[in-house]
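Undergrad: Sequence plus predicted model, see below.
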Amino acid sequence: MSDPDISVVICAYTEDRWEDILAAVSSVRAQSRPAVETLLVVDHNSVLLDRLAREFKEVDEVRVLANAGVRGLSAGRNTGIAASRGAVVAFLDDDAVAERDWLRHLAAGFADPRVMAVGGRTLPIWASGRRPAWFPEEFDWVVGCTYRGLPRGRARVRNVLGGNASFRRTAFDAAGGFATGIGRDGDKRPLGCEETELCIRLSRVRPDAVLLIDDRAVIHHRVPAARERFGYFRTRSYAEGLSKALVARSVGTGKGLETERRYTTRVLPAGVARGLGDALLARPGGAGRAGAIVAGVLTAAGGYLVGSVRARRGNVTFAATPIEEGAA
């Protein structure tokens, strides 16, 4: 199969990340395997939209668009998908930079026509310069990064992680776009799982679909100081529980929690044991990591229970959005 054209979508919402946005775009433009275009989708921020439009006015391969849907990351991504022209659409967070061969490794996965999505490896850039001693690698998803427990190399997975992912366009034709009502919307709790729900929905309508991660497709994701604190860790864990309840409501608990069961019964207990072992050996942060894992599990479980009750009462809604070409 020929090497597919790839469009890259970067969703942005705040001027506070101005330098990060420019760095993200620069990393795409420097790829060893060029993208056909980069689409910057701005989420209901006219000042940022105008500023980015001026910044990239003379750059043909960069297009600046306004989110054409409701506020939030899902609708922003759907706007980018609709406006893109590549056979594959890749997504990069606005506060991340891609390594030079990122797109080359993502593209390689699509040589198999069964492959509908390929994700990569996301490494944290800690604002303090290094990982907080108490912060367990098993919970790096809290800060949008690849976490301990995911398979290494190139491997088949249930879902890719949205900040470093690519999808064949026909995946959206088959399953629709990202569901609104799941994930971040700029103002509320740091929700997530919109890519999980999409991937499970895709696998339902295309049972033959293969979804991969390739840890050679590396990006580096900035973690601000506020997200290095335990308060954010707890808030994000709770929000993940809320999000998982929405996913389970959409696709059922079987698929919705399939990966999470292995994670909570095998990966996390091993992490607690490792942390306690480090504590016994007087290694810094061991007890803190063990305690954070336990706290994270309990907090996420609480969020899941609350989210499940809300879902049963009909207090939450979301919808998968059909993608219409040229809608932006």
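TA: Nice, thanks for sending it over.
Undergrad: Please make it C-alpha for all contacts and neighbour counts, starting now.
TA: Fine.
Undergrad: in what helix or strand does the residue most central in space within the chain lie?
TA: In the chain, the C-alpha nearest the mean C-alpha coordinate belongs to G162, at 2.5 Å (Cα atoms, centre = their mean). Using DSSP states H and E, G162 sits in no helix or strand.
Undergrad: contacting residues for it?
TA: G162 sits next to 91-92, 119, 194-195 when contact means Cα atoms under 8 Å, 6 or more residues apart in numbering.
Undergrad: do you know how far it is from E58?
TA: Separation of G162 from E58 (Cα to Cα, to the nearest Å): 29 Å.
Undergrad: What of P113?
TA: Distance from P113 to E58, by Cα to Cα: 36 Å.
Undergrad: now R131
TA: The value you get for R131 to E58, if Cα to Cα is used, is 39 Å.
Undergrad: got it, and S84?
TA: In terms of Cα to Cα, S84 sits 19 Å off from E58.
Undergrad: Structure two is appended below for comparative analysis:
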Amino acid sequence: MSGPDISVVICVYTEDRWEDILAAVSSVRAQAYPALETLLVVDHNAALLDRLSKEYKEATDVRVLANAGPRGLSAGRNTGIAASYGEVIAFLDDDAVAERDWLRHFAAGYADPRVMAVGGRTEPIWASGRRPDWFPEEFDWVVGCTYRGLPQGRVEVRNVLGGNASFRRTAFDFAGGFATGIGRDGDRLPLGGEETELCIRLTRARPDAVLLIDDRAVIHHRVPEPREHFRYFRTRTYAEGLSKALVARSVGADKGLESERRYTTRVLPAGVARGLRDAALARRGGAGRAGAIVAGVLTAAGGYVVGSVRVRRGGVTYSVVGIEGEPRFKGGSR
């Protein structure tokens, strides 16, 4: 099958997701377009590292390695990039499963040599079996999924979403790795935005670079029960505001908030109107969805203000490095 060799990186951190991790690996192994390899990067958890190493001891297509950088998702991804062999590196969440043609659609996007990244569509699997009535589709990013307002089809975008994304290896040679100090870090606030910051850095380094989302590249992401509640919704939206302040500091507010302005001024008002209309028609959850959108905007704005103040005072730091301080990723050699 012609096309680029693709390495798949899955960052893992807790044994609580053991069955999810095995399912994620199995979904990669079942791809119609075979992966060159799957790398499981364990984030500072010796017990999980040992358990996974034993599980895949005999596997020739799965490698288990420890995060070689500071605790957190960004450093784990950077570790996977540096250790991988593929021309393209794809990232899959540890609590998600990919559909059979996931990598095939990614590979097709790279037929154009200008394409530096291809992302896909992430569908939620709700622990309760159905979407909570009050939870607006416009905020599905809160639970790591594709949200209402993203363009459909295979289209050019400012940034891909990190849990279902791929990058050409040379993208990291041009832009460096994922910034540590922006994204998630174990038990800390559920921050995000590291893939946005990287994509903006990439297009600045290579103005001719094309970044795509192909909504046929589908994964299904498990949403645990605690994340179906408003408390998590509020925490995550606040954390997103903090993250956007760091992204704006890194790449400037014009680029860092470009897509968010359209989302806030067009997509969300339409969502509020839809919710109020549903409420007027006595449809379940309409008022709750409208209220959640307003609450989400306010808490994210509050997080952005707090994050901006912290940044100005020097209370928040981040860095753009790979493993052992190296900002470039050449990959291994066989």
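TA: Thanks, I have the structure now. This is a predicted model, so every value here is computed, not measured.
Undergrad: Between S84 and E58 of the first structure, which is the more surrounded one?
TA: Neighbours were counted for S84 of the first structure and for E58 using other Cα atoms under 10 Å; S84 has more, 25 against 9.
Undergrad: if I read this right, the more buried one contacts S7, doesn't it?
TA: Yes - using Cα atoms under 8 Å, S84 of the first structure is in contact with S7, at 6.1 Å.
Undergrad: Common neighbours of those two, please.
TA: 37, 39.
Undergrad: which residues touch the closest residue to S250 of the first structure other than its chain neighbours?
TA: Closest residue to S250 of the first structure apart from its sequence neighbours, by Cα to Cα, 6 or more residues apart in numbering: E197 at 7.5 Å. Neighbour list for E197 of the first structure: 178-179, 247, 250-251, 256 [criterion: Cα under 8 Å, 6+ apart].
Undergrad: Longest strand in the first structure, by number of residues?
TA: strand 210-223 (DSSP state E).
Undergrad: hmm, which two among the contacts of E197 of the first structure are most spread apart?
TA: Spanning the widest gap among the contacts of E197 of the first structure are F178 and G256, at 15.7 Å by Cα to Cα.
Undergrad: who has more neighbours, the two?
TA: F178 (29 against 21).
Undergrad: F230 of the first structure versus that one, what's the distance?
TA: 30 Å.
Undergrad: N159 of the first structure now?
TA: In terms of Cα to Cα, N159 of the first structure sits 27 Å off from F230 of the first structure.
Undergrad: Between those two, tell me which one has more neighbours.
TA: N159 (24 against 15).
Undergrad: Isn't that one up against E195?
TA: Yes - taking contacts as Cα under 8 Å, N159 of the first structure lies within contact range of E195: 7.1 Å.
Undergrad: Burial check on A253 of the second structure, number of neighbours?
TA: Applying other Cα under 10 Å, I find that A253 of the second structure has 14 neighbouring residues.
Undergrad: Could you check how far stretch 203-213 of the second structure is from the centre of its chain?
TA: 18 Å (Cα atoms, centre = their mean, to the nearest Å).
Undergrad: do stretch 155-175 of the first structure as well
TA: Relative to its parent chain, stretch 155-175 of the first structure has a centroid offset of 11 Å by Cα atoms, centre = their mean.
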